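Chemist: missing the sequence, but the structure's below:
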C-alpha cells in the first residue's frame, strides 16, 4: 500500500470517527434540551372510560416532572389497536408517546393489527391493572358463581354474557373460565363495555363480563357481583371471591402500560421513564387508581418489556387453545 493510500485511509477512518462523535454529541444535546415543546399522548380508548381517566391523571403528574404539557389524544377503535398502530407509526423523538394495551400481544398474532409488539415499540412503564368481574342483574336466579356454573352444565350454551369485543380481555377471560369450568356460554359481543352494561342492566343478557363498569351498580344493588378475576380480592369488594380461589386457575388483570415508537434516543427514554416512575408512585395517582379499582402494578421499562415478551408467548398458546383466529373471523 502506497504512502498516499495509507494517508487517505487514515483520513477516512478519522473522518468516520469524527462523524460518529458528532452524532453522539448531537444526540446528547437533543436529550439535554428535551422536551422543548408539548408532548402528545395517544390514548387508544374513548374519553371518559377508566383507562382514559387513569392516563389523564398520570400524564398530568409526569408533565410537571418534564416541564412541558402532555396533551392526551383519544384514538379509539378496534379494541385499542387503532391508537396502538398510530403510536408505533409515529416519529421516535419522544414527542409522541401513549398507552399500550397488553392485548396487542394477542391481536398482533391473530393478524388484526400489523405491528410487532416485540420490535415496533419502546416500553417506558407498566402502570396499573384493571379489576374484571362477572356481574348479574339483582333479579338473577344466580346467587353465586356455583349456582351459575351448575346451570351452565345442565343447559350448555343457554346462559348469555355480554362482553366488549371478540378477542378482547373480557371475551378471552370468560372463555378461559368456561374451559376451566367445563361449560359453554352464549357470548354476545358489543362495541364497548358501556353498551354491554346497558343490556345487562336491562336484563336482555344474563351476565356482564367487564372491568369495573359494574362497580357503582353493584354498590347501588342493581347488579350482583359473582366473582372477580384478579390474583387477590379487590379491597372495594372484599366479600366477592376471585375465580382462582373458587378453584379456576384464571387470572386476568390486563395492566396498562406506557410506551413510544421504537428507536427512541436512550437519554430521552430515560427522562420519560424517570418522569412516569415518579408519577406512578405519587399519592395523587394512587387516589385516582383506587377510585376506578385499578391496582397499581408498576414496572420500569426493561422489566415491562420482559413482561410483554412473556405475555406474548402465553398468548401464542391461548390463541391456539381457544381457536381465537376462527372466532375473530366469525365476529
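Modeler: Happy to help now that I have it. Being a predicted model, the structure only gives us computed values, none of them experimental.

Chemist: make it CA atoms for all contacts and neighbour counts henceforth
Modeler: Fine.

Chemist: Can you verify my assumption that residue 152 contacts residue 186?
Modeler: No - with contact defined as CA atoms under 8 Å, residue 152 does not reach residue 186; the gap is 10.0 Å.

Chemist: Who has more neighbours out of these two?
Modeler: Using other CA atoms under 10 Å as the criterion, residue 152 and residue 186 rank with residue 152 on top: 20 against 14.

Chemist: Could you find the closest non-adjacent residue to the more buried one?
Modeler: Using CA to CA, 6 or more residues apart in numbering and skipping the chain neighbours, the partner closest in space to residue 152 is residue 183 (5.9 Å).

Chemist: The structure to be compared is supplied as follows:
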C-alpha cells in the first residue's frame, strides 16, 4: 500500500480546506466582517421611544464594529412588518434589527409569516418597557382596588383604551382582569397615542399603555394606579405593581436584537460581542432610563431559550383569552 508522507498529507488537507473555502458564497466568509455599513431595521416609527433607544444602541455598536450601523424604520402591524423583513433578509450580518418579544404571539395569530423559534438568529435581549394603568385625576378610582371593586359590581361596564387587539397592553390587561376575577370593556385603538388622547379627553375610564402616560402623570393630567413590572419603576416609586397588589401578572415585553437564521458563527459572535458592550454602555443606559425602559440584557443563546419559553406561554394565553376569535371579529 502506498503511504502518504506527513508533509504530503498536510499539504493535501490544506488544499482541500482552501478549495472548500472557495466554494462558499462571499457573504459566508466572515474573516473581514464587517467590511461595509450594516442596516438595522427598527420596526417602529422614527421619533418614538423605541426608535430613540435603538439609535443609541446602534451608535455605540458601530464604534465596536468600526462600520456605520444605519437605522431603517419599517413600522406597521405592531412591529411585524420589520420582523418579517429581518427574517427574509440574506443571513450575511449586513441586515439585522430589533425583534419585539411579541413575535411569539403574532406568529401564532397569523400576523407574522415566520417562526420565531427557527427563523431568527438572536444576538441580545436589550431592555423592557414600563406598562401601567392610568386614569384621569378626578376619576372615582383612587386606587386599583377601587376599580376592581366597581368592576365586580358592574361587569363589562368599566372601559379601558389599549393600542390594538393582541398587543402587549391588551393581553396584559386581560391577564390582569382574569387574575382579579373581573370583566372589563376593552376599547382597541390603532396605536398608543390615540388611546392616550381619548383617555385624556374622558372618552374612556382608563388607559393601559407603556409609558406614554408618564409626562401626563408628572403634569397632574393623569393618575397612575399600577405598573406591571417585576418591581416598582424608579421614576414612579410611589405607584405599586400589580404583583404587590396581589395579582400574579408581570408584563415587561422586552425587546431583542436579531438577524435572519443561518448567520455564520463568526459573524454572530462579532455582533453578539458588539451589542453586549452597547447594552452595557452608559450611553444606552441613559437613554433607556429617560424612556422608562429597564435594561434586561441576555446574550443571544440565552435570549433564544427565553423566546422559546415565552412562545409556549403565549400558546396557552391565546387559548385562554380566545385571541384568535377576537381578531376575527376585528
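Modeler: In hand now; what should we look at? Since this is a predicted model, take the numbers as computed values, not measurements.

Chemist: Check what contacts stretch 168-177 of structure 2 and list those residues.
Modeler: Outside stretch 168-177 of structure 2, the residues within contact range by CA atoms under 8 Å, 6 or more residues apart in numbering are 102, 131, 162-165, 183-184, 186, 208-210, 242, 247-249, 251, 253, 321.

Chemist: Name only those of these that count as buried.
Modeler: Among these, those buried by neighbour count (16 or more other CA atoms under 10 Å) are 102, 131, 162-165, 183-184, 186, 208-210, 242, 247, 249, 251, 253.

Chemist: quick one: which of those residues sit in strands?
Modeler: 162, 186, 208, 209 (DSSP state E).

Chemist: Redo these as TSV? Include distance to residue 57 of structure 2.
Modeler: Formatted as TSV, these follow (distance: CA to CA, whole Å):
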residue	distance to residue 57 of structure 2
162	28
186	35
208	27
209	24
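
Chemist: just the residues you listed now: which is nearest residue 95 of structure 2?
Modeler: Residue 95 of structure 2 has its nearest neighbour among these in residue 209, at 30.2 Å by CA to CA.

Chemist: Spit out the contact partners of that closest one.
Modeler: 131, 132, 133, 162, 163, 169, 192.

Chemist: Please tell me how far residue 97 of structure 2 sits from residue 35 of structure 2.
Modeler: 18 Å (CA to CA, to the nearest Å).

Chemist: out of those two, which sits in the more crowded spot?
Modeler: Taking other CA under 10 Å, residue 97 of structure 2 and residue 35 do not tie; residue 97 has more neighbours (29 against 12).

Chemist: Please identify which helix or strand holds the more buried one.
Modeler: strand 95-100 (DSSP states H and E).

Chemist: same for that strand, what does it pack against?
Modeler: Counting contacts by 3 or more CA pairs under 8 Å, 6 or more residues apart in numbering; DSSP states H and E, strand 95-100 of structure 2 is packed against strand 38-42, helix 80-88, strand 255-260.

Chemist: any chance of those in a markdown table, with mean neighbour count and distance to residue 143 of structure 2 too?
Modeler: Output for those, formatted as a markdown table (neighbours: other CA atoms under 10 Å; distance: least, CA to CA, whole Å):
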| stretch | mean neighbour count | distance to residue 143 of structure 2 |
| --- | --- | --- |
| strand 38-42 | 24 | 37 |
| helix 80-88 | 23 | 35 |
| strand 255-260 | 26 | 30 |
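
Chemist: can you put those in CSV and add distance to residue 72 of structure 2?
Modeler: Converted to CSV, those look like this (distance: least, CA to CA, whole Å):
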stretch, distance to residue 72 of structure 2
strand 38-42, 5
helix 80-88, 9
strand 255-260, 14
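
Chemist: Residue 329 of structure 2: which of those is closest?
Modeler: helix 80-88 (20.2 Å).

Chemist: which secondary structure elements does that closest one contact?
Modeler: The elements that helix 80-88 of structure 2 packs onto, with contact taken as 3+ CA pairs under 8 Å, 6+ apart, are strand 38-42, strand 95-100, helix 103-109, strand 255-260.

Chemist: can you rerun that using 7 Å?
Modeler: If you count contacts as 3 or more CA pairs under 7 Å, 6 or more residues apart in numbering; DSSP states H and E, helix 80-88 of structure 2 packs onto strand 95-100, strand 255-260.

Chemist: Quickly note the distance from residue 235 of structure 2 to residue 130 of structure 2.
Modeler: Using CA to CA, residue 235 of structure 2 is found at 10 Å from residue 130 of structure 2.
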